[in-house]
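*Asks:* sequence-free structure coming up:
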């Protein structure tokens, strides 16, 4: 069964088309556009019409690509950026018209559930009742999630910590200054202060920051690795890092902020492993399950 998800985030708008059958999950198309919606989505404000029109073009093109690839089910979702603006519902309606399917404005709880499903689907070797942690760092928010593969999410927190927002506020030089990195560390520490995360047997990280960071340091993100990664990014311009590690320069400019959020989460949950799936995979798995039951 071939299903698709369009994920309209604060940094990027992404398309995943995947084939799912029994225990197999095979990505067919993975596309990304750096739309940086979070830059114009401030709390209580409205998204300008020209931004909506440009985003609608991207979403419409991705929806056509999904159908041309043979996707029989398509779900489009939006997250933190459009949750916090005054005209989020109207923007979703315009994007839905372009996509040919409704664009759902996910609650923080639904976003956490889908990210957990996608992140833990590949953990088949784990005890289904073992508590697992998931950290999902996005452009406009980050989610800390705990649950089990058997029972789903039992605890979650959505934090107003996003790599895009933090970068826009603090990272104004290339490479980033030590003062800017210190300011981000302080903001992350303040947001995480007092949060008590239930104990887990292991934790995984999802989102663009985590998957991009794995190209620099590998899949294990512990305190030493995360510190070294930030220190390294503070010594080289973004374009150089992008070339060496085959990353988009837009992602590299956001990466120091995302790493510092991951470091704060790792201090609560323990070392993180970069997961193979996340929100989009959770959406596709849900579509496949629904189609089988219909």
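*Replies:* Alright, I've got the coordinates. Source: prediction; values computed, not measured. Numbering: from 1, shown residues only.
*Asks:* when you work out contacts or count neighbours from here on, use the C-alpha atoms and nothing else.
*Replies:* Fine.
*Asks:* show me where the stretch 51-200 of the chain has strands.
*Replies:* Assigned strands in the stretch 51-200 of the chain, in chain order: 73-78, 103-105, 132-137, 142-148, 152-159 (criterion: DSSP state E, counting those that start in this stretch).
*Asks:* and the comparison structure, right after this:
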């Protein structure tokens, strides 16, 4: 099959891409996303909420309908942290299968890290040298050290923006005591990740996923989001700090008027910024390279490579 559609069910966002093989890479035919907050409340009892599963199933079917004009393609549906950690993922699989005819593939965090790295390398290239990719998700954040001379070192953490927002942040504008309590957990976890991947502190930092790309889009003053304009953008600590002060002083309604964080990210941008700043501080980086490409693009590359070798 030369054309595939890959859907990634994240803890917060469901994303689809239809792609066609182009040599060892691919051409994007169509992409879209919808925020369904699959992981809402799941950290409290270890289960996906029925309403969250319903929203996500409806989100998946809506995205598949949107992709219909681009058939024929083979459909793949994967899920990460929220589905991976929940005890009732079988119910979600049954709902997705009933709606689409496709079984859900749950990706272990080590595989999630590998695929994210594969996708990000499409942006940074092979000549970047030692770099650290961090992927901020709704249910987890992964850190991957790529030295280019062996197996990447990866560390998975439970720093998910959905859980952190639900656990710590109750007031908007953000109040210092809630933010400081959250940062104690974030800083301790980032410290462990730094040690686990044996970082030296002189690597290039690359960030992917919604918080990083949203901040880049705001900094670039984009009217409409553009992966091509965001990919490779260098986001500085100074700009992140400026956006932190600006966004934290807003109500949820005020943040909702900013197109790049509206529709479900208004509260999640708070822990996302916290993770970025803690990561930049611990890894000794004054800036990071932004990658819109991540697990979804890595999955597509992996599928095409597997079929080519199969």
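*Replies:* Structure received. The structure presented is a predicted model; accordingly, all values stated were derived computationally and were not measured.
*Asks:* about what we covered before: deepest in the core, which of the strands of the stretch 51-200 of the first structure is it.
*Replies:* strand 132-137 (a mean of 29; mean count of other CA atoms under 10 Å).
*Asks:* so which of the strands of the stretch 51-200 of the first structure comes closest to residue 59 of the first structure?
*Replies:* Counting by CA to CA, residue 59 of the first structure lies closest to strand 73-78 out of the strands of the stretch 51-200 of the first structure; the figure is 8.8 Å.
*Asks:* distance between stretch 8-21 of the first structure and the chain's centre?
*Replies:* Taking CA atoms, centre = their mean, to the nearest Å, the mean C-alpha location of stretch 8-21 of the first structure is offset from the chain mean by 10 Å.
*Asks:* in it, which residues are buried?
*Replies:* Under the neighbour-count criterion of 16 or more other CA atoms under 10 Å, stretch 8-21 of the first structure has 8-20 buried.
*Asks:* could you do stretch 171-189 of the first structure as well?
*Replies:* 171, 175, 176, 177, 180, 181, 183, 184, 185, 187, 188, 189.
*Asks:* out of the residues you listed, who's nearest residue 138 of the first structure?
*Replies:* residue 188 (13.7 Å).
*Asks:* from memory the closest one sits against residue 263, does it?
*Replies:* No: contact criterion CA atoms under 8 Å: residue 188 of the first structure and residue 263 do not qualify, at 9.1 Å.
*Asks:* at the geometric centre of the second structure, which residue sits there?
*Replies:* Residue closest to the mean C-alpha point of the second structure, counted by CA atoms, centre = their mean, is residue 209 at 3.4 Å.
*Asks:* what's near enough to touch that residue?
*Replies:* Counting by CA atoms under 8 Å, 6 or more residues apart in numbering, residue 209 of the second structure touches 135, 136, 137, 291, 292, 293, 294.
*Asks:* isn't residue 156 of the first structure up against residue 114?
*Replies:* No: the pair residue 156 of the first structure and residue 114 does not pass the contact test of CA under 8 Å, sitting 11.9 Å apart.
*Asks:* can you say which of the strands of the stretch 51-200 of the first structure is nearest to residue 34 of the first structure?
*Replies:* strand 73-78 (14.5 Å).
*Asks:* that closest one against the second structure, how far on average?
*Replies:* Strand 73-78 of the first structure, aligned to the second structure and superposed, deviates on average by 1.6 Å (mean CA distance after the TM-score superposition for the first structure).
*Asks:* which helices and strands sit right next to that strand?
*Replies:* Taking 3 or more CA pairs under 8 Å, 6 or more residues apart in numbering; DSSP states H and E as contact, the helices and strands that strand 73-78 of the first structure lies on are strand 2-8, helix 88-99, strand 103-105, helix 279-293.
*Asks:* tell me the most buried of these?
*Replies:* Using mean count of other CA under 10 Å, the stretch among those with the greatest mean number of neighbours is strand 2-8 (a mean of 27).
*Asks:* what does it rub up against?
*Replies:* Contacting residues not belonging to strand 2-8 of the first structure are listed as 13-20, 59, 62-63, 66, 70-79, 279-281, 283-284, 287-288 [CA under 8 Å, 6+ apart].
*Asks:* can you lay out the helices and strands packed on strand 73-78 of the first structure as TSV showing distance to residue 225 of the first structure?
*Replies:* Formatted as TSV, those follow (distance: least, CA to CA, whole Å):
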stretch	distance to residue 225 of the first structure
strand 2-8	29
helix 88-99	38
strand 103-105	35
helix 279-293	25
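*Asks:* out of these, which is closest to residue 127 of the first structure?
*Replies:* Closest of these to residue 127 of the first structure is helix 279-293, at 19.5 Å (criterion: CA to CA).
*Asks:* hey, what's the angle from that closest one to strand 132-137? Just curious.
*Replies:* Relative orientation of helix 279-293 of the first structure versus strand 132-137 (axes from the mean of the first three to the mean of the last three CA atoms, to 10 degrees): 120 degrees.
*Asks:* now do helix 279-293 of the first structure: which elements does it pack against?
*Replies:* Applying 3+ CA pairs under 8 Å, 6+ apart, one finds that helix 279-293 of the first structure makes contact with strand 2-8, strand 13-21, strand 73-78, helix 108-120.
*Asks:* so where is that helix in the second structure?
*Replies:* Following TM-score structural alignment, the aligned partner range for helix 279-293 of the first structure in the second structure is 295-309.
*Asks:* what's the average distance of that stretch to the first structure?
*Replies:* Superposed on the first structure, stretch 295-309 of the second structure shows a mean distance of 1.7 Å to its aligned residues (mean CA distance after the TM-score superposition for the first structure).
*Asks:* hmm, who's touching that stretch?
*Replies:* Where contact means CA under 8 Å, 6+ apart, the residues beyond stretch 295-309 of the second structure that reach it are 2, 4, 6-8, 15-17, 19, 21, 24-26, 112-120.
*Asks:* across to the first structure, which of the contacts of residue 209 of the second structure hold up?
*Replies:* Counting by both residues aligned by TM-score structural alignment, their matches' CA atoms under 8 Å, the members of the contacts of residue 209 of the second structure that carry over to the first structure are 135, 136, 137, 294.
*Asks:* give me the neighbour count for the last one.
*Replies:* With neighbours defined by other CA atoms under 10 Å, the count for residue 294 of the second structure comes to 26.
*Asks:* go ahead and confirm it touches residue 123.
*Replies:* No: counting by CA under 8 Å, residue 294 of the second structure sits too far from residue 123 to count as a contact (9.5 Å).
*Asks:* so what touches stretch 132-139 of the first structure?
*Replies:* Contact with stretch 132-139 of the first structure is made by 9-11, 38, 115-116, 119, 142-148, 161-165, 200-210, 258, 261-262, 265, 269, 278, as judged by CA under 8 Å, 6+ apart.
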